[in-house]
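Novice: Predicted coordinates and the sequence they were generated for:
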Amino acid sequence: MKRFSLSIAACAALAACSGGNPFAGTDTETPDSGIPAALASDLDGVTYNPVAQTLTVRGVSLDNTPYEVVYERKPGLDRGGYEAYTAQQSSLQRHTTAYVKDIDGTRAAVVVTGGQFRHYFAGTVYGRNGAFDPPPSNSENQLVSYAGNYVGLLNMAGDGGDLKPVAPGTNPDIRPVQAAEVTGKVLVNADFSDNMVNGSIYERTIVDGGTALSTLDLDPTTIDATEGTFTGEVSINLQNKGTYGGIFGGQDSSAVAGSVFVKDHIDGVDNEEEYGIFVLPKCGTPGQDALCNQPNP
């Protein structure tokens, strides 16, 4: 699939718009296979060490010299509990942004290069440590909720604050850009008795400029009863806009990790695309989101 970046002018115009493989060891890997092609795209896999805070990325083109690249930790770009990492070999080469998060050995990562020469590269991965462990079948309620934050990256230029400086007067047509970030909230409901899952990504905002974006609905889809994985469609007002997928992990499926790819989903903009991830704790577990504290009659 060919991916095209949007111009800086298109991003300025947007401001006026509204609305797998198991893990093992300390260095742990997301699967190199098993992710739907629409979500994996250019990304072959990552190796992540949450203790040392290192992220090694495999497969993204033109992000650096070797096939496996160790990205640089950038705490100033962290969003909603997702750790940020970036790579840029020189001021005239592509800038790449990555986000990763882990809960109970269940994790996801998104990697997106900023546009240069009108094209960009991107992809997502997710996985878990160990086998699928659904809630016990004899529990009172196998209908459970997961809630937390979302982070995504667009094929549009952000503020460029992490770019290496170029010489004054460098033609904008050859300068790399830094991908714009999207933040939001996620609610996922899963029924392990019927093996169905659905959800929503809401309160979505482009970080640079504060532009509000439409809610993305994660349409109902089946959970694989053996692997604890799922794949479905993303929609806005019942109109298909892309694909999502994910995996349940941890004891009694204490966490869920997944990713989305959507396009043509922002009013007033053409050819826009977004890759994003969510890693969420189950309501009723340590670290649950504040949304879980709802009155229960």
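Specialist: Sure thing, it's come through.
Novice: going forward, measure contacts between C-alpha atoms and count neighbours the same way
Specialist: Will do.
Novice: Contact partners for residue 161?
Specialist: Listed by CA atoms under 8 Å, 6 or more residues apart in numbering, the contact set of residue 161 reads residue 178.
Novice: Could you grab the helix/strand/coil label for residue 76?
Specialist: Classification of residue 76 using DSSP: H, G, I helix; E, B strand; the rest coil returns helix.
Novice: Quick one: residues contacting it.
Specialist: Contact analysis of residue 76 by CA under 8 Å, 6+ apart lists residue 84.
Novice: cool, residue 105 as well?
Specialist: By CA under 8 Å, 6+ apart, the contact set of residue 105 is 23, 128-129, 249-250.
Novice: cool, and residue 31?
Specialist: By CA under 8 Å, 6+ apart, the neighbours of residue 31 are 20-22, 45, 125-127.
Novice: go again using 6 Å as the cut-off
Specialist: Contact analysis of residue 31 by CA atoms under 6 Å, 6 or more residues apart in numbering lists 20-21, 127.
Novice: Ok, residue 282 next?
Specialist: With contact set as CA under 6 Å, 6+ apart, residue 282 has these partners: 145-146, 254-255.
Novice: before we move on, what about residue 235?
Specialist: Neighbouring residues of residue 235 by CA under 6 Å, 6+ apart: 216-217, 241.
Novice: Look up how far residue 265 lies from it.
Specialist: For residue 235, the distance to residue 265 equals 9 Å [CA to CA, to the nearest Å].
Novice: Then residue 80?
Specialist: Applying CA to CA, the value for residue 80 to residue 265 is 22 Å.
Novice: the more surrounded of these two?
Specialist: More crowded of residue 80 and residue 265, by other CA atoms under 10 Å: residue 265, with 22 against 14.
Novice: Tell me where the longest strand sits in this structure.
Specialist: strand 143-157 (DSSP state E).
Novice: Packing partners of that one?
Specialist: With contacts defined as 3 or more CA pairs under 6 Å, 6 or more residues apart in numbering; DSSP states H and E, the packing partners of strand 143-157 are strand 179-191, strand 273-281.
Novice: one more time with 10 Å, if that's ok
Specialist: helix 8-14, strand 96-103, strand 106-113, strand 122-128, strand 179-191, strand 196-206, strand 255-263, strand 273-281 (3 or more CA pairs under 10 Å, 6 or more residues apart in numbering; DSSP states H and E).
Novice: ok, residue 81 - contacts?
Specialist: With contact taken as CA atoms under 10 Å, 6 or more residues apart in numbering, residue 81 is in contact with 99-102, 148-151, 279.
Novice: cool, residue 32 as well?
Specialist: The neighbours of residue 32, taking CA under 10 Å, 6+ apart as the test, are 20-21, 40, 43-46, 58-59, 125-127.
Novice: try this one side by side with the last:
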Amino acid sequence: MTRFLTAVSVVALLAACDNEQPLVFPDDGTETNLENEGTVTDGDGEPILDEEGEEIEFADNGIPEPIAFNLVSADFDAGDETLTVTITSLDSTPLEAVYERNTALDVDGYVAFSQQEDALDRFFVGYGQSSNDGNTTGVLVMDGGQFTRFIAGVYYTQNNYTPHVSSQPDNGLVAYTGRYIGILNFDELDDSQLLTASSGIPANLLAGQPARVLGDVLINADFVDMQVNGGIANRRVASATALDPFTLFDIGLVPADILENGTFFGEANRPDASAVGSYGGTFGGNEASGVAMGVHLTGDFIPEIDNEEEFGLIVLTKCGLAGDGPFCDDAQPDFDP
């Protein structure tokens, strides 16, 4: 669980940016078809270390712990537009919570859901998407914070994975383009999705509605050298929030090894190459037809404030296939769709 920054507090930052910020922080906390366990490693089998030099572990669901965080499992059905979620705690009375479809929160490329059991409970936002062939799926869940903490995580699965096989022996490069959805650890100014409390309870005890971030994505993968990298640009808030006067850095996803099962884990950087978090995901489908990945930003990626934190989701179809992304016209696939 992580600390959360309220909209009122963000406005106050304009006058006092050096003060300690009341951010909501994550609640530190499992089932995918990813057969990963133990320590996260690179393509040579060497452990990947975090910023403190500690080995990064997989959660029980096979997703790296910094990405999975509190999210144990999720079942997103793109056809029926349904989402069932299991997190560590506090989203609903049943262990598996069925989130409600929420078209008011839809963004380009992702299907929105929400969950709030009553006006005194946390308000969760969920986003899901699958690649066009359904072989790669990702889900992002995060609440709007309550009692100085938030709950969040990303979940992804793949089926029928085989690596991209180039028809040109000297070229295994493929591209994936599309949209990004992220959620930050502070409120939107708009709280229209929250249930209304009528008892006179102090507002500071109630849940918030989290701020959302949109962006454009390019992922490039090399299935000869088995490397992936990419970036998230044009990052902006989805609706009016106290974040509006602030800078949202573009994010670089630095090169990482693609493992034999199609999964990967790497570092996220801001434009000056400073590390600001991590990303992890999986390719899925025949010849890596899709990719699903999560992003967890924890460093100084909004220069005007401290202790900001963001979870994000990327789900894309390979350029050259039906249902590919909006910028794929510039790609030159080395295969026949």
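Specialist: All right, it came through fine. Small disclaimer: the values here were computed from a predicted structure and weren't measured.
Novice: Need the TM-score between these chains.
Specialist: For these two chains in superposition, a TM-score of 0.89 is obtained (TM-score structural alignment, normalised by the length of the first structure); 282 aligned residues with a CA RMSD of 2.0 Å.
Novice: And the longest strand of the first structure, what's buried?
Specialist: Residues 143-157 are the ones in strand 143-157 of the first structure that count as buried (16 or more other CA atoms under 10 Å).
Novice: swap in stretch 101-116 of the second structure?
Specialist: 101-102, 105, 107, 109-116.
Novice: in the first structure, what residues pair with that stretch?
Specialist: Aligned by TM-score structural alignment, stretch 101-116 of the second structure corresponds to residues 73-88 of the first structure.
Novice: still on that earlier bit, out of the helices and strands packed on strand 143-157 of the first structure, which is closest to residue 173 of the first structure?
Specialist: helix 8-14 (10.1 Å; CA to CA).
Novice: From the chain's centroid, how far away is the following helix or strand past that closest one?
Specialist: Of the helices and strands lying after helix 8-14 of the first structure in sequence (DSSP states H and E), the nearest is strand 28-29. Offset of strand 28-29 of the first structure from its chain centre (CA atoms, centre = their mean, to the nearest Å): 17 Å.
Novice: Contacts for strand 28-29 of the first structure, please.
Specialist: By CA under 10 Å, 6+ apart, strand 28-29 of the first structure touches 21-23, 45-50, 55-57, 105, 107, 125-129.
Novice: and the helix or strand following it, how far from the chain's centre?
Specialist: The helix or strand immediately downstream of strand 28-29 of the first structure is helix 37-40, counting by DSSP H and E. Put simply, helix 37-40 of the first structure sits 12 Å off its chain's centre (CA atoms, centre = their mean).
Novice: Show where the next helix or strand after helix 37-40 of the first structure falls in the second structure, residue numbers please.
Specialist: Per DSSP H and E, the first helix or strand lying C-terminal to helix 37-40 of the first structure is strand 45-49. Aligned using TM-score structural alignment, strand 45-49 of the first structure spans residues 73-77 in the second structure.
Novice: Wait, a strand at residue 291 of the first structure?
Specialist: No: checked against three-state DSSP, residue 291 of the first structure lies outside a strand; its state is helix.
Novice: Quick one: map it onto the second structure.
Specialist: For residue 291 of the first structure, the aligned position in the second structure is residue 327, judged by TM-score structural alignment.
Novice: where's that match relative to residue 176 of the second structure, distance?
Specialist: Look at residue 327 of the second structure and residue 176 of the second structure: by CA to CA, they are 9 Å apart.
Novice: what do you get for residue 201 of the second structure?
Specialist: From residue 201 of the second structure over to residue 176 of the second structure the distance is 48 Å, taken as CA to CA.
Novice: swap in residue 261 of the second structure?
Specialist: Distance, residue 261 of the second structure to residue 176 of the second structure, using CA to CA: 19 Å.
Novice: again, but for residue 190 of the second structure
Specialist: 33 Å.
Novice: Same question for residue 305 of the second structure.
Specialist: Distance, residue 305 of the second structure to residue 176 of the second structure, by CA to CA: 32 Å.
Novice: on that earlier part again, what touches both of residue 327 and residue 176 of the second structure?
Specialist: By CA under 10 Å, 6+ apart, residue 327 of the second structure and residue 176 have these common neighbours: 217-218, 319.
Novice: which of those count as buried?
Specialist: Buried among those (16+ other CA under 10 Å): 217-218, 319.
Novice: could you dump those to CSV with distance to residue 224 of the second structure?
Specialist: Listed next are these as CSV, based on distance: CA to CA, whole Å:
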residue, distance to residue 224 of the second structure
217, 22
218, 19
319, 17
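Novice: how far does stretch 230-249 of the first structure stretch from start to finish?
Specialist: From its first residue to its last, stretch 230-249 of the first structure covers 12 Å (CA to CA).
Novice: Tell me the buried residues in that stretch?
Specialist: Neighbour-count burial for stretch 230-249 of the first structure flags 230-235, 240-249 (criterion: 16+ other CA under 10 Å).
Novice: Filter these down to the ones in strands?
Specialist: Residues of these located in strands (DSSP E): 230-235, 240-249.
Novice: with these in mind, which one is nearest to residue 114 of the first structure?
Specialist: Closest approach to residue 114 of the first structure among those (CA to CA): residue 242, at 20.8 Å.
Novice: now that closest one, nearest residue through space, not along the chain?
Specialist: Take residue 242 of the first structure and drop its neighbours on the chain: the residue closest to it by CA to CA, 6 or more residues apart in numbering is residue 262, 4.3 Å away.
Novice: shouldn't that neighbour be in contact with residue 217?
Specialist: No: at 11.0 Å, residue 262 of the first structure does not count as touching residue 217 under the criterion of CA atoms under 10 Å.
Novice: Overlap in contacts, these two.
Specialist: Between them, residue 262 of the first structure and residue 217 share the contacting residues 233-235, 240-241, 244, judged by CA under 10 Å, 6+ apart.
Novice: quick check, nearest of the residues you listed to residue 15 of the first structure?
Specialist: Distances from residue 15 of the first structure to these, taken as CA to CA, are shortest for residue 241 (21.3 Å).
Novice: counterpart of residue 178 of the first structure in the second structure?
Specialist: Applying TM-score structural alignment, one finds that residue 178 of the first structure aligns to residue 209 in the second structure.
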